[in-house]
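**Student:** need a structure here:
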Amino acid sequence: MMRQYELVERVAQYNPNVDEALLNRAYVYSMKKHGDQKRASGDPYFSHPLEVAGILTRMRLDDATIATALLHDTIEDTDATRAEIDQLFGEEIGKLVEGLTKIGRLHLVSQEDKQGENLRKLLLAVADDVRVLLVKLADRLHNMRTLYWVPPEKRQRIAEETMDVYAPLAGKMGIHWMREELEHLAFTVLYPDDAAMIERRLAERRAALGSLLADIEADLAEYLRANNVQATVSGREKKPYSIYLKMKRKHINFDNLSDIYGFRIIVATIPDCYSALGVIHTMWQSVPNRFKDYISTPKQNDYRSIHTTVVGPRKQRVELQIRTEEMHRVAEFGIAAHGFYKDGDVRTRHELAHDSRAYAWLRHTIELLSDGGSSAEFLENTKLELFQDRVFCFTPRGKLIALPPGATPIDFAYQVHTDVGNTCTGCKINGHLRPLVTPLQSGDEVEILCEAGASPPSAWNALAVTGKARAAIRRANREADRRKFVRLGNQLIDNEVSRRHLREGVDLTVAADRMNYADGEALAYAVGNGTVPAGDVLGALGHPEPDETAIPPEASPVSVPIRGAGGDLPVHFAPKLYAIPGDKIVGILDPGRGVTVYPANAGDALSAFAAEPQRWLDLSWDLSGGDETLFPVPVKLVVANECGALAEIAGTIAEEGGNIDELTMTQKTPQFREMNLHIEVRDRAHLARILDRLRGLPIIAEAGRIAN
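**Tutor:** As a prediction, this is how the structure comes out:
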């Protein structure tokens, strides 16, 4: 176990102004509080916080963080209190320890809703100070290193939690070495057979290659030196979990892998990076499409490097990473490489956010918490952000937008601004009009076309890739649905007033107060979604349900005007029952969904609601404003079996402004074909014109609408 003076010496190596008294007090306090407590391995419990502190010294963290590591389990596992920590070590350290105590009580692998809520709590615990997350990551790393002593069922849960949450978080914070070790340790627990197989095959491959890797390393260093590029070259082997993922992703076996080994080239300056690249591509043939420049376009976690793959000696593919010493430090230590103290003062969150893209990502993810939505939605969105890599696209003004692979212009629009996404109606990619579902590639220039008053269709939620876009679409859909239900509720209340032949209107504010609703809009929403009958609102205002015989005949019925699905009311059409403007229609109030429209002649379907007269609504078509909405209607045609018949039918329908939505062949004879078509029309008159034109064709023996 590390001694007290050894810990202080480690910190002093990178911080000459180390507060020895603080670290000594924390060391002694933690050791006394944990006393005779033991770990599952039988070691003194105090060895754990001490090892966590040792891990954090590798990342050169400040004194307060090291002290927090020593104290991080005291409130949870001993009789220590937050007040006592504040008194002895200061409020800053007390707040950090309390944040870690809250995280320690969370189980991040559980039922989905609970898991999402716990992930919310974890991110909120690190919202004010990312050092809480860094201590927690180090805590998890040491627990994974000693996982062998934990009971098997608990071991599985901890490994799942590590693979699902903590390893990706370490990656997002840019702490490459920690992410790799966490993944490796979890991999050996979750997939022990696969891990053992890959370890065995790697050992065999090393033995077969012999001195090849050392020879390549020496050749690279010598060739760079001969071309006046001073560099440090080191070989590396792909980690077993990374190999496992590639085998699954590419559906290949171990023998087909060609890039298990790679080399890291560390140079002094950025120009040296590109000079080294030129030397290497002159020395060995480069592999097409295996070049990435993360120096000019860094990853979201601040990672910068040049990646290239070449065909080296013995026709062996070799991956190369070229970077400066500073880039290497950021690649290994991520957000911790930016330093948490400067000139003796702890850096503020804003200073750190200015330097670190990784911290900016963390803040952005935490901001999603304010967007509402369910815990399951938040979990889905956050996991999307955790696991995705990036593609880089540009706005027409040259602003760089980072997105996950597979992202579409919908995601791009929401990344620019939520209002841009909500009003998006189309896009141009590299100057050409493209569908909004087009997957974006790095380097694409994307122009979003917007229209005032537009809103995102609910189908976009299935097309969006980023959590930000999905959350914004869901929020916009909820707001649009609410507006529709409020409008319907107001309409139903007005209709009830007219039906009862009341001369004065109603004051919804008064009714809402009497019925315990926040305001008139909330009450109208409840009426619109079927929670409250419109008659109850009038009853609350002192207008009891009248005797039906007292209602003047001319006051009833009162119809609700509808324009169609997708308008400003929550309207749906009954499936497989086709109504078009001009048909008589009725509505059934469907609580939570709005109004379902039925043709008045759909007797069998409507009979199911005969015992619920309160759900029936009189509807009328509102076609004011020149709306060109098309409605599908089924049509039966009997057509002569001649070449080009279908083309002639389609052309005739198109000439009349209609559109064929579906077509099925229901019967065939040598002379005739029977077809069922769904034709999209504006109204009954439009359908009549199309049918008249079709009946006039020599190839048509019969044409008519199929009855519901």
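**Student:** make it CA atoms for all contacts and neighbour counts henceforth
**Tutor:** OK.
**Student:** in the stretch 551-700 of the chain, which spans are helices?
**Tutor:** Using DSSP state H, counting those that start in this stretch, the helices assigned to the stretch 551-700 of the chain run over residues 603-606, 645-655, 684-695.
**Student:** Which positions within the shortest one qualify as buried?
**Tutor:** Read that as helix 603-606. Going by neighbour count (16 or more other CA atoms under 10 Å), the buried part of helix 603-606 is residue 606.
**Student:** other SSEs contacting that helix?
**Tutor:** For helix 603-606, there is no helix or strand it packs on, judged by 3 or more CA pairs under 8 Å, 6 or more residues apart in numbering; DSSP states H and E.
**Student:** Distance check, residue 248 against residue 632.
**Tutor:** Here residue 248 is placed at a distance of 45 Å from residue 632 (CA to CA, to the nearest Å).
**Student:** Over to stretch 24-42 now: how far is its first residue from its last?
**Tutor:** The separation between the terminal residues of stretch 24-42, taken as CA to CA, is 25 Å.
**Student:** Contacts for it, please.
**Tutor:** Residues from elsewhere that reach stretch 24-42, judged by CA atoms under 8 Å, 6 or more residues apart in numbering: 4, 8, 44-46, 50, 67, 70-71, 74, 77-80, 89, 146, 149-150.
**Student:** same thing with stretch 133-152?
**Tutor:** Contacting residues not belonging to stretch 133-152 are listed as 40-41, 48-49, 51-53, 55-56, 65, 68-69, 100, 103, 126, 155, 159, 162, 166, 170, 178, 181-182, 185-186 [CA under 8 Å, 6+ apart].
**Student:** Please apply the same query to stretch 356-374.
**Tutor:** Contacts for stretch 356-374 (CA under 8 Å, 6+ apart): 113, 120, 123-124, 127, 130, 172-174, 300-302, 334-335, 338, 352-353, 378, 382, 468, 471-472, 475.
**Student:** repeat for stretch 110-117
**Tutor:** Contact with stretch 110-117 is made by 107-109, 374-379, as judged by CA under 8 Å, 6+ apart.
**Student:** Summarise which helices and strands the helix or strand where residue 307 lies is packed against.
**Tutor:** In the assignment (DSSP states H and E), residue 307 maps to strand 306-311. Counting contacts by 3+ CA pairs under 8 Å, 6+ apart, strand 306-311 is packed against strand 285-293, strand 317-324.
**Student:** So which of these is nearest residue 431?
**Tutor:** Comparison of the helices and strands packed on strand 306-311 against residue 431 by CA to CA identifies strand 285-293 as nearest, at 24.1 Å.
**Student:** and this one, so I can compare the two:
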Amino acid sequence: MLTLTAKHHLKVQKFILFCTVWLMLMKNDGDLMLEEYNRLIEKLKSNGKEYNWGLIEKAYKFACIAHEGQKRSSGEPFVIHPLQVAYILAEMEMDTATVVAGMLHDTVEDSSFTYENTLKNFGEEIANLVDGVTKLAKIPYTNKQEIQAENLRKMFLAMSKDIRVIIIKLADRLHNMRTLKYKPREKQIEIAQETLDIYAPLAHRLGIYKVKWELEDLSFRYLHEKEYYDLAEKIAKKRKEREEYIENIMKTVAEKAMEMGIEAHIDGRPKHLYSIYMKMKRQHKELDQIYDLFAIRVIVNTVKDCYAVLGLVHELYKPMPGRFKDYISMPKPNMYQSLHTTVIGPEGIPFEVQIRTWEMHRIAEVGIAAHWKYKEGGRQNDDLSEKLAWLRQLLDWQKETTDPDEFMENLKIDLFTDEVFVFTPKGDVKCLKAGSTPIDFAYAIHSDIGNRMIGAKVNGRIESLDYELKNGDIVEIITSATSKGPSRDWLKKVKTSQARNKINQWFKKEKRDENIARGRELFEKELKKQGLSSQQILKPEIFAAAFKKYNYHDMDDLYLAIGLDAISSGKAVSRLKEEYRKTLPPEEQKQLLEEEKKKELSKKQKERPAPETGVIVKGIENCLVRLSRCCNPVPGDEIVGYITRGRGVSVHRKDCINIQSNLNDNERLIEVEWYKGKAASYQAELAVKAHDRTHLLLEITNVISDAGVPLKAINARTTKDNVAVMNLTVEITDTEQLEKIINRIRRVPDVFEITRNNK
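**Tutor:** This next block holds a predicted model:
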């Protein structure tokens, strides 16, 4: 009987592994897989870095075995996908561990291999990277929003431990988008929308612009297919003409740079389709009206050369005011550095110029991936940790946000908006989200500054707390030791999650009892509204089941969350109600559902949509109704309907001259009434007479404007007797508002008559 030592056993395992892979490579798909692997190796060699080639080859064989027999939607071997992901990571010049994790990122999710297999074969660092990228298993969340929110929570948590996790995730998403054409149309739209909402902005936040632009253009292609191909076709038609234009500019700049002794690499960069599309939408313009479709990029050796080239460009071409940005002296939070200027070129056509060094260019392409360096033991260096401060803020905010809808909405608004650079009085730069207020600025400095804030000076002037900060503003926060703390209204004014989180923390700590009382009151109102009693649903087992995914340990925790607006009372009651229903016998569950359906139907019937004219014809639904122009009735007027021939019901004021002449025709008169719902707007005509003088018309229009009433039309003339006659058309909601306007105009000096027109 032959016995094997552990050493021999390992050799046998390796031999079996080798034979398995060799047999696979002999199949038809083997050539394609090997070709893709060799392409990856060539790319890694071109990087000129040291790699663990043995570990990379081992990962390739491991992935081949794990995905043996698996196919993608395109029909190609599944292992082509992880190889392509590894290739994208190689383009970013990532290290061995990241490239290997890219090849293995689907092995735990889509094969029989486990985390322990990866740990045993490739070590803790790579196993943790693979685990960080692996998607969540199927968790029984109540809706799709919760699934997406939990996926993102896990992703951000993994990012905080090792930023390479998200770099692999972005490479994975990029290759999936490149092969999205093989998915069903419904799936294409879903994946493209998520990419545009989450992954492209995340690539922007990390400064990986090369990935960001491609993700945006691919998402645009699937979400707005017609607009994408129309735009691509229009741009292609004029490409040659534009290329000749930009070539001449590049030649001129290159020659002048050479004369100055500056070594410069210059290329033309067409703007990406999605950015052109968004510009057309924002500015409501056609493609022919968008001139800066191209930018030129100048790459030089030193920072000194960057500013020298900027001076040269401004000598050659006239700069457009307000379009110069210096991201070298003030880098973006994602480490992006460059000089941007827009100038007027030949023929009066504007174009953008970007100027940067080679190192800045590398960072602009791969962003955070250029700074992934780790100390021994896998810990991030201090410089990288500082640049990821926004991620720590996000994680702190997550702990306070239990509602998935709020999480997703704020994530899109708060994390992925543009930045604004503002200064402290000492000259320190603070980067905030665009639209931030002095309150956001105060909390960005320190919690105590925000909590003791009573006002703010912007550029030396006192400004309101909802003032929108602009680039270059110098902000001074005014504090007081006797301040009572933040106001609840501040939560509506702040734009950053950091400020919102700190304000909520203050209320949670300082006004716990008050917020619990507020939450209890809102909860009980909602219970009553939904026809429930606390005895029915406030049972320990129901509470535990409803909120097992949240940090609510008892009812006080829930009341506090409602009081702080962390969860709405409606959602809290609905969750409890759902769990309560599960405890009922099947017959009672069915009965409860039927009752709810009846209530919902009754509610819909009561909430009849407001008619466009704001008038209801008694006894008739979906009837064509129009307001008569002869008397312009508005809510508050007594009205009557007149059945016209072929034009539905015409609504008149009861004192209208035209309706008075038809009072005998009772068969065509019909009862109508004003809709008692949300106020609509109506036009009313006023005739004003006054002794003419200077500024009379201005004073009357100012009175109307100050009342917040739109002035839709005006017609004025002066008679031989020096009497000003004005016909005004104003937009009001009812006769009460109209009467107020009439009284205000009547008080204007020299006005002696004002009447409502009745033609």
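**Student:** Of all the helices of the stretch 551-700 of structure 1, which one comes closest to residue 233 of structure 1?
**Tutor:** Closest to residue 233 of structure 1 of these is helix 645-655 (CA to CA; 68.6 Å).
**Student:** the inter-axis angle of that closest one versus helix 684-695?
**Tutor:** Angle, helix 645-655 of structure 1 to helix 684-695, by axes from the mean of the first three to the mean of the last three CA atoms, to 10 degrees: 150 degrees.
**Student:** In structure 2, point out the residues matching helix 645-655 of structure 1.
**Tutor:** Under TM-score structural alignment, helix 645-655 of structure 1 corresponds to no residues of structure 2.
**Student:** Which stretches in the stretch 201-350 of structure 1 count as helices?
**Tutor:** 212-226, 240-250, 270-283, 325-333, 349-355.
**Student:** With respect to burial, which of those helices scores highest?
**Tutor:** Among the helices of the stretch 201-350 of structure 1, helix 325-333 has the highest mean neighbour count (mean count of other CA atoms under 10 Å), at a mean of 20.
**Student:** how big's the offset between that helix and structure 2?
**Tutor:** Its aligned residues in structure 2 lie a mean 0.5 Å from helix 325-333 of structure 1 after superposition (mean CA distance after the TM-score superposition for structure 1).
**Student:** ok, back up a step: nearest to residue 481 of structure 1, out of the helices of the stretch 551-700 of structure 1?
**Tutor:** Closest to residue 481 of structure 1 of the helices of the stretch 551-700 of structure 1, according to CA to CA: helix 603-606, at 25.4 Å.
**Student:** according to the alignment, the closest one goes to what range in structure 2?
**Tutor:** Following TM-score structural alignment, helix 603-606 of structure 1 has no partner segment in structure 2.
**Student:** Stretch 329-336 of structure 1 too?
**Tutor:** The alignment of stretch 329-336 of structure 1 onto structure 2 (TM-score structural alignment) covers residues 362-369.
**Student:** how far does the matching stretch sit from the chain's center?
**Tutor:** Mean C-alpha position of stretch 362-369 of structure 2 versus that of the full chain (CA atoms, centre = their mean, to the nearest Å) differs by 23 Å.
**Student:** Not counting it itself, show me its contacts.
**Tutor:** Residues outside stretch 362-369 of structure 2 that contact it (CA under 8 Å, 6+ apart) are 92-94, 164, 167, 206-211, 334-337, 370.
**Student:** In the residues you listed, find the pair that's most separated.
**Tutor:** Taking CA to CA, no two of the contacts of stretch 362-369 of structure 2 sit farther apart than 164 and 337, at 21.6 Å.
**Student:** Centre of the chain to the strand holding residue 307 of structure 1, how far?
**Tutor:** 31 Å.
**Student:** for stretch 93-108 of structure 1, same thing?
**Tutor:** On the basis of CA atoms, centre = their mean, stretch 93-108 of structure 1 sits 26 Å off its chain's mean C-alpha point.
**Student:** hmm, back to that, and residue 19 of structure 1, which of the helices of the stretch 551-700 of structure 1 is closest to it?
**Tutor:** It is, among the helices of the stretch 551-700 of structure 1 and with distance given as CA to CA, helix 603-606, at 80.1 Å.
**Student:** Please pull up the equivalent of residue 446 of structure 2 in structure 1.
**Tutor:** By TM-score structural alignment, residue 446 of structure 2 lines up with residue 417.
**Student:** okay, the helices and strands packed on strand 306-311 of structure 1 in JSON lines with mean neighbour count next?
**Tutor:** As requested, those are exported to JSON lines (neighbours: other CA atoms under 10 Å):
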{"stretch": "strand 285-293", "mean neighbour count": "13"}
{"stretch": "strand 317-324", "mean neighbour count": "23"}
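**Student:** and these as a markdown table, adding distance to residue 363 of structure 1?
**Tutor:** Listed next are these as a markdown table, based on distance: least, CA to CA, whole Å:
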| stretch | distance to residue 363 of structure 1 |
| --- | --- |
| strand 285-293 | 26 |
| strand 317-324 | 28 |
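**Student:** Look up how far residue 338 of structure 2 lies from residue 139 of structure 2.
**Tutor:** Applying CA to CA, the value for residue 139 of structure 2 to residue 338 of structure 2 is 45 Å.
**Student:** Looking at those two, which is more packed in?
**Tutor:** Under the neighbour definition other CA atoms under 10 Å, residue 139 of structure 2 and residue 338 were set side by side, and residue 338 has more, 26 against 9.
**Student:** What does residue 228 of structure 2 correspond to in structure 1?
**Tutor:** The equivalent of residue 228 of structure 2 in structure 1 is residue 195 (alignment by TM-score structural alignment).
**Student:** Sticking with the residue nearest to its match when sequence neighbours are not counted, tell me its helix or strand.
**Tutor:** Spatial nearest neighbour of residue 195 of structure 1, chain neighbours left out: residue 188 (5.5 Å); criterion: CA to CA, 6 or more residues apart in numbering. Here residue 188 of structure 1 is covered by helix 176-190, with elements defined by DSSP H and E.
**Student:** just the strands in the stretch 301-450 of structure 1 please.
**Tutor:** Under the criterion DSSP state E, counting those that start in this stretch, the stretch 301-450 of structure 1 contains strands at 306-311, 317-324, 341-342, 345-346, 391-394, 400-403, 424-429, 432-434, 446-450.
**Student:** contacting residues for residue 400 of structure 1?
**Tutor:** Neighbour list for residue 400 of structure 1: 392-394 [criterion: CA under 8 Å, 6+ apart].
**Student:** Please pull up the equivalent of it in structure 2.
**Tutor:** The alignment partner of residue 400 of structure 1 in structure 2, by TM-score structural alignment, is residue 429.
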